[in-house]
Every structure is written in C-alpha cells, then in structure tokens.
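Trainee: here is my input, please return the structure:
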Amino acid sequence: MSMSNELKTYTLQELYAHPMEPISWLAEGLLAPGLYFLGGSPKVGKSWLALQLCLAVCRGESFLGFRTRKSEVLYLALEDGPRRLHARALRLTEEAPAGLHLCGHAPMIGQGLEQQLDRMLAEHPGIRLVIIDTLQKVRMVAGANASYGNDYQDAAALKELADRCNVCLLVIHHLRKMPDEDPFNRLSGTNGLTGAADGTIILIRQKRQEGTALLTATGRDIEDVELTLEFSDCCWSRSCSPDELQLMYLLPSIRQLLAAGGFLGSATELVEKLGQQSALWGPAQLSRYLQSHKDALAAQGILLDTKRSNHKRFLSLCLTESDTGDGNDGCDSGGQARDVPSQPSSPSLTSQAS
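Mentor: Model (predicted):
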C-alpha cells in the first residue's frame, strides 16, 4: 500500500464545529487514558501505592482524594510472586474486589508484550487501567546502556498501545540517586521516556525512615499536582493542610443542606442553616472562603454562584446531577439554584447552646 504524499490537514473552524469529548478520567485530575510513569526510589512504597490504586479503581473509590472511574484493572506485578501479593493485599483489604487481574510474568517490549496486552484487553474490555511494575522487567536495553532513542522507542510503543486501546497505562520506574531541583529530571534514563509519555508522577521520601513523602505530578492533560502523603499501616494517605481540613469539615453539612434542593440566600442565612458546622466563620468570612474554593467545591459535585438583587449579594449552591443520582439537583438548566421558597431559619447558635 503506497503512502500518500499529501498532508491531511483541517482548519480551526472545522475543529470548532466538532466539539471534543470530555476527558475520560481514571483518577480525576491525575490519570487519564494514555501513558504515565510513576517514579520513585527502591523500597519507597511505589508498589504499595500501585496496589492501592488498583483497589480504588476496581471499587470506584477515591484515591488520595481523586475521584476514580470504576473499572477493571490489569496489574503486571513483575517483581512480586503470588505469595507476596497475597500478603500485601491482605494488609490493605480483607475483601478482594472483582475485576482485578494479576500477572507475574510478561515478555519484553517488542518481543510479544504488546500482542499479549492487546489480546488481554480484547478479552476483557472492562479493563481501563494497566499497571506495569516495573519498566526494567520489560526492556531489552536498560540502565546506562539505554540511549535517548532506545528510551523514546520503548515509551512510544507503550504509548501507541495505550492510545489504540484507550486505556491508562501506568509504568513504574526508578529514580536516579543524584538529587535535582526538578524532581521530574530524576526519573532514571533519558528524557526520551517522559518525552513520549502523557504524564509523570514522582514519589520522593527525603529520608527512608520518614513516614511522609512528596508526590508531584505533571502532564499534558493535568494541572501540576503536589501532595504531601503519609505512609502508615502499609497504606498511603493524603496529608491535609489546615485549609483543606476546613473544607472537609464543611462539606457534609453543605451536602445535607442541598440534598433537599438548592440553596439561594444570603451568607447570613447560609450560616444559620449550616449551624454548628459554620461556627468558625462569620457570614462575610464564609462567603469569601466558599468563593475562593469554588473549584474545590465543583470537584466535590457542588456548584457555587453569586447573584445580586436590590443591591444585595446572594449565594447560589446546588449539587451537580451526577452527585444527586436522580437528576433532581436543585439547579436549573444553566446550573443555577432555582428560586426556593423561604423556609424558617434554623435555630441560632445561641438558642442551640441554651
């Protein structure tokens, strides 16, 4: 078959005429279909983090605070046998979720790996996440012998498979021992790996005996992420800043308030309805706090807007349709809270205390 000598082009107007589908996240804001690297020093806890991700995606549960899309997972645990995997999994959960496929042996890139993955994904179309632990186990040329071309060629082969099968392919890799101000430069090998990838996640502990680590992530479809994690009982968890703790403290009462419909009212009325949970703020403080965390609220399925009427400012809050599950989100078609009948104010904090 002869190759065409003409470039296949399209105009920006044509592109605008065909809106793109939204990103189908595996972990919202962190992992999407494509090729990703997870780098960390030996024994830092990468495999624990990978297994934790497997369990979260299989169950559709939150992973380090990121929402996941419930899917089947293929985990190529090429450095761990069944006995170790069994012991590790029991440390994290007593109930095995459905849809977690495990494998301890795989061929090399270019020596049958792609074909075996193709076959597995065709037989199990529910798999949306594939984890290879580690890259060194599937490479013909590695370490100091790998050139930029070798690195890019191997990564490009994995990237092509991920794109063709529309899966998130997460490859675990090691870091260089030499420190660097840019954590992404510490991924072992050349820039050929990260150059072909859609995103890179780095897990670094300053000292091996420390129970905390810094997770940084960057990519084509994600905003830069930097999280402090804690490792306890073989499980990674996200350390909350005081600001995040305040939001977590407020969320349950906001959700309870909005469960019956949207809220439209003044900041003073919102403070009264939230009761004790808003005791840390006055009306003006709460209004400013919520508006400064509008994106964080949206990530939790809560839409916030402000309105003005008769020189007064009103807050509009409602749950997104996906968060209510029944389509009755208290919002109109434009995402605004419907005008709701005024209800008697909740008892004030003073009357509650008495």
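Trainee: when you work out contacts or count neighbours from here on, use the C-alpha atoms and nothing else.
Mentor: Will do.
Trainee: quick one: the strands in the protein?
Mentor: Along the chain, the stretches classed as strands by DSSP state E are 34-40, 72-77, 100-103, 127-133, 168-173, 199-204, 212-219, 225-232, 235-238, 263-265, 302-309, 312-319.
Trainee: how about CSV for these, with distance to residue 62 and mean neighbour count added?
Mentor: Shown next, in CSV, are the strands of the chain (distance: least, C-alpha to C-alpha, whole Å; neighbours: other C-alpha atoms under 10 Å):
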stretch, distance to residue 62, mean neighbour count
strand 34-40, 18, 27
strand 72-77, 15, 22
strand 100-103, 16, 16
strand 127-133, 15, 24
strand 168-173, 17, 25
strand 199-204, 18, 24
strand 212-219, 16, 20
strand 225-232, 15, 16
strand 235-238, 11, 17
strand 263-265, 27, 24
strand 302-309, 17, 16
strand 312-319, 18, 22
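Trainee: reformat these as a markdown table; add distance to residue 12.
Mentor: A markdown table is the format used below for these (distance: least, C-alpha to C-alpha, whole Å):
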| stretch | distance to residue 12 |
| --- | --- |
| strand 34-40 | 24 |
| strand 72-77 | 37 |
| strand 100-103 | 42 |
| strand 127-133 | 31 |
| strand 168-173 | 28 |
| strand 199-204 | 26 |
| strand 212-219 | 24 |
| strand 225-232 | 31 |
| strand 235-238 | 41 |
| strand 263-265 | 40 |
| strand 302-309 | 31 |
| strand 312-319 | 35 |
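Trainee: to compare with the earlier structure, here is another sequence to fold:
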Amino acid sequence: MTSAYDTPDTSDTDQKDAENLLAGLRDGAWLDAQEFPPLQYAVDGLLPEGFSLLIGPPKAGKSWLALGLLLAIAGGRPAVGRIAMSTKRRVLYLALEDGDRRMQDRCRNLLNGEPIPPLFHYLTQVQPGRVVATIEAFLEQHPDTALIVVDTLGKVMPPSQPGESAYQRDYRVAGRLKVIADMRPGLAVSVLHHDRKAIADDFVDAVSGTHGLAGAADTIIVLARKRQSSEAVLKVTGRDVPEAEYALTMTNGEWVLDGANLAEAAQTAQHREETADRSDRTIDIATFVRQHPAGVQAKKVAERFGPDAYKYLTRLTDDGLISKFKRGLYGPVSEVSEESETEEAA
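Mentor: Model prediction:
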C-alpha cells in the first residue's frame, strides 16, 4: 500500500527528458573538428545568405533597389552598377504592391532594353496568411533559388494571436522566414519594411514596430535618403557582415554605388557625412590638412587660408575630422596621429 507521503519513482522519465533536452549538446572537440562552408552571398560583400530586413522611409526607392538586385542576380549583371556576378541565379520577387504592367515597365527601365531574364520570377498576389507556404512551395520546385524578396512586410503581416504581444507576433513571423533561409544554405530571404518616422542613429531603432523584427534578422540594411535627393547612403550591419555605410546615387530609377567598388563607396559616404552642412572654407581647410600625412604647421594653414584658419583647425579637431599631432601641428586622422595625441596628453 502506497502512503501519501511516498515519492513516485520518476527516474526513468527524468532520464529520458534529460536525454531529449541535451540531444543537440556539442563539446569543444566536436566544434574544433568541423569544417563549415564559407558564408555565401547573394550580392558579394553586401547581401549575405540568411534573413535580412531592408529598411527605409516610404517612397525612398527601396523597391527600385530590391528589383535592381534581383535582376542583377538573375541576369548576371553587375549589382548596384559595380558588383560583378559570377553566374546567373534564380530569384523570386513577391511584389505585393505592384501589378504586371508596372513590373514590366520597371524591369525594362532598369535593363535598358535587355530582355527580362528567365530566372527572374515574381508574384503580385499571395493568399492571405499563406506567404510562408507560398515561399516553401516555390523552393520545392526551385531549390537553386539565391534570393527571395518580400515587398512589403506590411502586406503579409498577420494579426496577433490571442494573448500574443506585438513583439511576439513580429518575432514569430520574422522567425519563420529566418527558418526558411537557415534550412537552405546559400539562400537569402529579404523583407522590405518601413522605418520609423523619427531619425535613429542605431540600426535596430530604425526598424518600425517592435524589436521582434530586428531581433530575428541576420542582417539589417537601411536605405537613408532625403526626399527628392538623388543621393542615398546604404547602412549595413549584421551577425556575419561588418558594419559599413556605402554611398549610392540614383539615375532613372537605378541605384548605383558612388565609387568603383564598395571600398570607394564607403569613402564617399564618409566624405558626405563629414561635409554635410559645412561651409566650403571648412571643407577646403580639412582637405588641405589631410594632404599632409606627416602633419602641417598651423602657421602654414593660416598663410594659405587667412588668420581665421586657427579657429577652423580647432573646430575640425573637435569634430574628429583632423588630428592635432602636437602643439601647432595638424594632420589627417590615423592610428599614428591618435598615438601622438595620447603621448602629448601623457
């Protein structure tokens, strides 16, 4: 007879539960012995495999950018005008704010008379609540797909389930799209989404809605463009890519890197930021100082630009655009100049 104070024997159940919970446990020796394939890119150096968000304000040109990347991949054309494609690869565009006529017009505009590539596939309508199933059905037929773009997230975002917070809903939807990408090495899934109305310096804070979307994303790409401007900056950050900013220009709907490659476009973006809202005189003095890697005497700067150059040198140094090597000696910002400033302070 079992007493009420007796403890049931659950050792077998606990052991099985522990085995299930630790089924995926790895140790350092296992990890050290693995040889993982290198990270693959849909667009070299810019858009890696995995789940990404392309963020920007309405009418900023996100759809033009996405379509340009898709056509470049499918047709083997240079992406953003500069990044070469080694081969043609299949893509899918869920253009849920477009129709066939607009799609044709935009493709022809970007291709400059070239045929629309057969490896470019698109849908303008998806059954309500079936975007994930639609993507999976396409991948079953075309497992060689390199990039899938959903334009826009708002068109496929379902309502929250009973008892589910907005954060949980966002993470659930984004998480399902991320699983699709994670289960297929080499596949990039990118979702277009609007940014917050307020300007945010942090990538995560730029994402409209809760942090559930950004938390699920492997990569976040922000297209920062002022209204009516033909220039923009593409800000990229992620788990597997270095944080960087690249300058773009738009001509007839086509976004092109402002530079011969990503490195030059990054330099252009930095120059734009440094010269924004600054006078020509400030820019001229900063440029002159940077032309002297070993440093230039403040006296020589004043001889060239006038006696008020001293206050410009102080302001440029305070803003981090040039460095003060030592008293009266200025030069470009570099590791050497930073070391000199540290030694001088000591």
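Trainee: care to give me the TM-score?
Mentor: Comparison of the two superposed chains (TM-score structural alignment, normalised by the length of the second structure) gives a TM-score of 0.65, and 240 aligned residues with a C-alpha RMSD of 2.4 Å.
Trainee: so which of the strands of the first structure comes closest to residue 52 of the first structure?
Mentor: Nearest of the strands of the first structure to residue 52 of the first structure, taken as C-alpha to C-alpha: strand 235-238 at 7.4 Å.
Trainee: what's that closest one aligned against in the second structure?
Mentor: Under TM-score structural alignment, strand 235-238 of the first structure corresponds to residues 254-257 of the second structure.
Trainee: tell me roughly how far the matching stretch lies from the first structure on average.
Mentor: Here stretch 254-257 of the second structure, set against the first structure after superposition, deviates by a mean of 0.7 Å using mean C-alpha distance after the TM-score superposition for the first structure.
Trainee: and the helices in the stretch 101-250 of the second structure?
Mentor: 131-141, 166-182, 211-216 (DSSP state H, counting those that start in this stretch).
Trainee: which residues does the equivalent of residue 103 of the second structure over in the first structure contact?
Mentor: Under the alignment by TM-score structural alignment, residue 103 of the second structure pairs with residue 85 in the first structure. For residue 85 of the first structure, the contact set (C-alpha atoms under 8 Å, 6 or more residues apart in numbering) is empty.
Trainee: from residue 100 of the first structure, how far off is residue 85 of the first structure?
Mentor: From residue 85 of the first structure across to residue 100 of the first structure, the span is 12 Å (C-alpha to C-alpha, to the nearest Å).
Trainee: counterpart of residue 89 of the second structure in the first structure?
Mentor: Match for residue 89 of the second structure (TM-score structural alignment): residue 71.
Trainee: go on, residue 43 of the second structure?
Mentor: The equivalent of residue 43 of the second structure in the first structure is residue 27 (alignment by TM-score structural alignment).
Trainee: am I right that its match is in contact with residue 63?
Mentor: Yes. Counting by C-alpha atoms under 8 Å, residue 27 of the first structure does reach residue 63; the two are 7.2 Å apart.
Trainee: which neighbours do the two share?
Mentor: Common contacts of residue 27 of the first structure and residue 63 (C-alpha under 8 Å, 6+ apart): residue 57.
Trainee: returning to that earlier point: which non-adjacent residue is nearest the match of residue 43 of the second structure?
Mentor: residue 68 (4.3 Å; C-alpha to C-alpha, 6 or more residues apart in numbering).
Trainee: that neighbour: neighbour count?
Mentor: Using other C-alpha atoms under 10 Å, residue 68 of the first structure has 22 neighbouring residues.
Trainee: from residue 55 of the first structure, how far out is it?
Mentor: From residue 68 of the first structure to residue 55 of the first structure the distance is 11 Å (C-alpha to C-alpha).
Trainee: also residue 177 of the first structure?
Mentor: Relative to residue 55 of the first structure, and taking C-alpha to C-alpha, residue 177 of the first structure is found at 30 Å.
Trainee: next one: residue 309 of the first structure
Mentor: 49 Å.
Trainee: ditto for residue 308 of the first structure
Mentor: The gap separating residue 308 of the first structure from residue 55 of the first structure is 46 Å, by C-alpha to C-alpha.
Trainee: repeat for residue 304 of the first structure
Mentor: On the measure of C-alpha to C-alpha, residue 304 of the first structure and residue 55 of the first structure end up 32 Å apart.
Trainee: again, but for residue 353 of the first structure
Mentor: In terms of C-alpha to C-alpha, residue 353 of the first structure sits 44 Å off from residue 55 of the first structure.
Trainee: okay, those two: which has more neighbours?
Mentor: More neighbours surround residue 55 than the other of residue 353 of the first structure and residue 55, with 24 against 8 (other C-alpha under 10 Å).
Trainee: OK, contacts around the closest residue to that one other than its chain neighbours?
Mentor: Nearest residue to residue 55 of the first structure in three dimensions, chain neighbours excluded: residue 97, at 7.0 Å (C-alpha to C-alpha, 6+ apart). By C-alpha under 8 Å, 6+ apart, the contact set of residue 97 of the first structure is 55, 58-59.
Trainee: can you check residue 7 of the first structure too?
Mentor: So residue 7 of the first structure contacts nothing (C-alpha under 8 Å, 6+ apart).
Trainee: which of the contacts of residue 97 of the first structure does the second structure keep?
Mentor: With both residues aligned by TM-score structural alignment, their matches' C-alpha atoms under 8 Å, the contacts of those that the second structure also has are 55, 58-59.
Trainee: what's the closest of these to residue 208 of the first structure?
Mentor: Using C-alpha to C-alpha, these come closest to residue 208 of the first structure at residue 55, 25.1 Å.
Trainee: so what does the closest one match up with in the second structure?
Mentor: So, by TM-score structural alignment, residue 55 of the first structure is matched to residue 71.
Trainee: so what's its match up against?
Mentor: Counting by C-alpha under 8 Å, 6+ apart, residue 71 of the second structure has contacts 77, 107, 116-117, 120.
Trainee: go again using 10 Å as the cut-off
Mentor: 77-79, 88-91, 93, 107, 110-111, 116-121 (C-alpha atoms under 10 Å, 6 or more residues apart in numbering).
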